[in-house]
Structure formats: structure tokens, C-alpha cells
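Coordinates for the following, if possible.
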Amino acid sequence: MRDEELLTAVASGDAVAVREAVTEGAWLEARDARGRTPLLLAAAADHVDVAQLLVSAGADPDAPDHQGDTPWLVTGVTGSVAMLRVLLPAGPDLDHVNRDGATVLILAGERGHADYVRAALEAGAAVDHTDDQGLTALLKAVVAGDGSERYQEVVRLLLAAGADPRHPDRDGMTAFEHAVAKRHLEIAALLRP
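Okay, the predicted model is just below:
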């Protein structure tokens, strides 16, 4: 029962009820119907104060749900730098991959979360990890991005961190070639060989 109370409190962002449930012995790694832990629920909803309580109590930032998503991976999707900073002291695997082989850096690059990309790089995330589609964070930012300023900033950050602009995708196309094909001229200029 306490486990259900913890999951409900986390989902609603009720830090007081979360603290109570944890103090009364609720299991930090309890699961909802989709296999999500309290910390995963907090990360997905960006309940930073709740996540801080859970991390302080020892919650696992790498506990996967039924799809293999983890609290740490979810931060790459949401782009929450505050949540990233809450989870770092828990020692997440910075390069943990989701069911598609993507890391937080690839997930954030795909969505144009420049501030998050900066923070993940500063934390030590691998810049040239390749997902199951053969894409790095740099390629993903170009292929999935719209060429806007936020994607340009992601490209700048990744290049400054040592991303290999010559790394091709499965079809042999580089990020530069994708940028040219999409007519993202500002990004193509950043990537020009």
C-alpha cells in the first residue's frame, strides 16, 4: 500500500507525501503498471524537488521501465538541466542506451535541447556514440532538426566537444551532406569540410 501511495504522490508532485511514504518504508524501486519507478515518474514530469528526495534516499537513476527507459534517459528527452543535475550525484551511467541504442546526448540532440547538450557534455557524456540507426548526436541533430538556432547551437557544442563531422550514417552520408540536402545552410557552414 505504501508503494502505491509513493507512486501516486510522485505522479502528483507532492513532495510532502513522497517524504512521508519514503519515511514509512515505501520501496524506492516500486513499479507502476508500465514498470516505471518513482524516480522515472518524477523525471518524466520534471518534479525536481521530488526527484531530489528520491535520489537522497538512494533511488536508482538507471532503473528501466518495461521499454528500457530510465530516469536518466528521460532527462535527454525532456531536456531538463535541473533534473540532470539532481540525478548526477546518484551516479547514472552517462552513456546508458534506450531500446534504440540512443544515449541522452542523442535524445537531446534530436530535440534541439542545447542547454541540456552542454550540461551532458560537461558531465562527461560520450560525444560520438552511435545508435542502432547508425546516428551520432551530431547526425541526429542535423537529420531530425529544423536548422533553427537551437539546432545550430547543438551542432556548435558537439563540434567543440570533438564530435566527428566526417562520421557517416548507414547510407554513407555525413552531417554536412544531410545539412546541404535539407537546405540548412547555417548548419552546413558549421560542418563544411
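
drop to CA atoms for contacts and neighbour counts, all remaining ones
Will do.

Against residue 149, how distant is residue 81?
According to C-alpha to C-alpha, to the nearest Å, residue 81 and residue 149 sit 19 Å apart.

The structure of the following sequence is requested for comparison with the preceding one:
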Amino acid sequence: MPTRGAVLKGSLAALLAGLLAACAPEHVKDDGGAPAAGGPAPSSSGTEGTPPMSSTTTPSSAASADAGKSRAAARAALRPAERARLDQDLIRAAKANDPARVRQLIAQGGDVNAKDSIQDSAFLYAGAEGFNDVLRLTLAAGAEVRSTNRYGGTALIPACEHGHVETIRILIAAGVPVNHVNNLGWTGMQEAILLNTGGPRQQEAVRLLLAAGADPGIKDPQGRTALDNARRTGFTEIAKIIETH
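Predicted structure coming up:
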């Protein structure tokens, strides 16, 4: 028969077990703490209720502004001679169609509007030659879209001459004037006709210019319009494009 002390000890143990069960969290089981049905799931981020960070971020104008400030600060830290060397390196990289190097030099403070001895800038040369990756980098870095080359022409005029269709789209979208007249007295439309073969790329150049509001009635130094020159050179497709505009 159990003694009085043993009974008392057993009663105290049962009371203590009951108190512990009452104080335990509702979602904790006796099987090691796994969540009970309906309890909160563990957070994968390590902080309960906070979703995991996204692996991608959305670019913003603030990021672009910060990049511009960083470039300005980098340039301000350079001595004048260092700036001049950096700018010429940038122009050479643009002429080599080296976007990675161009990006690097812009980040170091290179000026996309600085010109070399023949009045080419990184922006003007990239536009003239259809180096579109370089061109986009210079535009993002603040290229002056109205700047002109040694012939007094914008980047758009030689792009039209060469029939760089995608380049023309980029430059028009950037706001390069479509009716600018260079020192030879020619617009982009006139150069697309006078200095090439009148083929499909020049035809598309004329279409893009007309769609952007270019005036085919601007005359060259001989008093001829773009339509006059298209007819005179036998570029019948370009003449039709202008006539039906």
C-alpha cells in the first residue's frame, strides 16, 4: 500500500504537469514543437510576416539621377588634363564601337559631348556610323541631341545618308531636329537621296523622316526640293513615298 508521502508526491507531480500544459502555446505540440494545423507557417525570410526579397529590381529615374551625380563627382575629382585625356579616350572607344569601354569611361566621368580635333563627339560619331549600343549609352549619359559635326550637321543627317534605319528611329525618338540644314544646305532627307543609291534603307529613312514631321519642301542650294532630287536622280520609289505622304 502506498505511503502518505508517496501519494502527496504523486499529487504534486500531476498538478505541476497540468500547470505546464496550460501555459504552453496553443500551436506547440508535445512532438517537438511542429506547428499544429491552423498555426502560422515559418517565414522563409527569417522574419515572421516579411516576404522574401525579390531577386529583381525595377530601374527608376532616381537610379539614373544617382548615376549622373556619380559621373559628375568622378569628373569633378579630375584635373583638367585628366579630363581632356578621359574625353579623348571616350571618343576613341566610341569610334572603335566598344560599348563596354564606353560604359566604363562614362562612369569615370567622360563627357559624351566633348569633341576631338575634327569635331566628332562620342554621340555624333555613334549616330553617324550606326553604332547603336554606343549611341544609347551616350544618350543615357546626357548627349546634346542638337549638337553638330564639322559639316554643321546633326547626328541624324549622316545616319539618313547611310540608311541606318534603327539609328534614325533612336535619334528621332531622342528629339534630334528632323529639319536641320547643314553647311552644305542639305537636310537629312536630302542627304538620303543625294548621297546614296535610293535603295530600301534610304526609302525607309525618308518614310521615318516624313512620319516625324520632316518638311520635303525645304530646298537645297540649287533650289531643288527632296522630291525634285528624287525625280532627277531616278529614285522613283522615294519620289512615290514623298508624293503620297
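
TM-score for these two?
After superposition, the two chains reach a TM-score (TM-score structural alignment, normalised by the length of the first structure) of 0.81; 166 aligned residues with a C-alpha RMSD of 1.8 Å.

circling back: between residue 81 and residue 149 of the first structure, which one's more packed in?
residue 81 (20 against 13; other C-alpha atoms under 10 Å).

Please tell me I have it right and the more buried one contacts residue 118.
No: assessed by C-alpha atoms under 8 Å, residue 81 of the first structure is found out of contact with residue 118, at 9.2 Å.

Who are the contact partners of residue 175 of the first structure?
By C-alpha atoms under 8 Å, 6 or more residues apart in numbering, the residues touching residue 175 of the first structure are 138-139, 142-143, 165-168, 191.

go again using 7 Å as the cut-off
138-139, 142, 165 (C-alpha atoms under 7 Å, 6 or more residues apart in numbering).

Likewise for residue 240 of the second structure?
With C-alpha under 7 Å, 6+ apart, residue 240 of the second structure has no contacts at all.

corresponding residue for it in the first structure?
Correspondence of residue 240 of the second structure to the first structure, assessed by TM-score structural alignment: residue 189.

Over in the second structure, see which of the contacts of residue 175 of the first structure survive.
Retained in the second structure (both residues aligned by TM-score structural alignment, their matches' C-alpha atoms under 7 Å) from the contacts of residue 175 of the first structure: 138-139, 165.

Check the gap between the counterpart of residue 58 of the first structure in the second structure and residue 74 of the second structure for me.
Using TM-score structural alignment, the equivalent of residue 58 of the first structure in the second structure is residue 109. According to C-alpha to C-alpha, residue 109 of the second structure and residue 74 of the second structure sit 5 Å apart.

More neighbours: the two, which one.
Ranked by neighbour count (other C-alpha under 10 Å), residue 109 of the second structure and residue 74 place residue 109 first, with 24 against 16.

would you turn the kept ones among the contacts of residue 175 of the first structure into TSV with distance to residue 175 of the first structure and neighbour count?
Converted to TSV, these look like this (distance: C-alpha to C-alpha, whole Å; neighbours: other C-alpha atoms under 10 Å):
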residue	distance to residue 175 of the first structure	neighbour count
138	7	30
139	5	30
165	6	20
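
Just the closest of the residues you listed to residue 94 of the first structure, please.
Closest to residue 94 of the first structure out of these is residue 138 (17.1 Å), distances taken as C-alpha to C-alpha.
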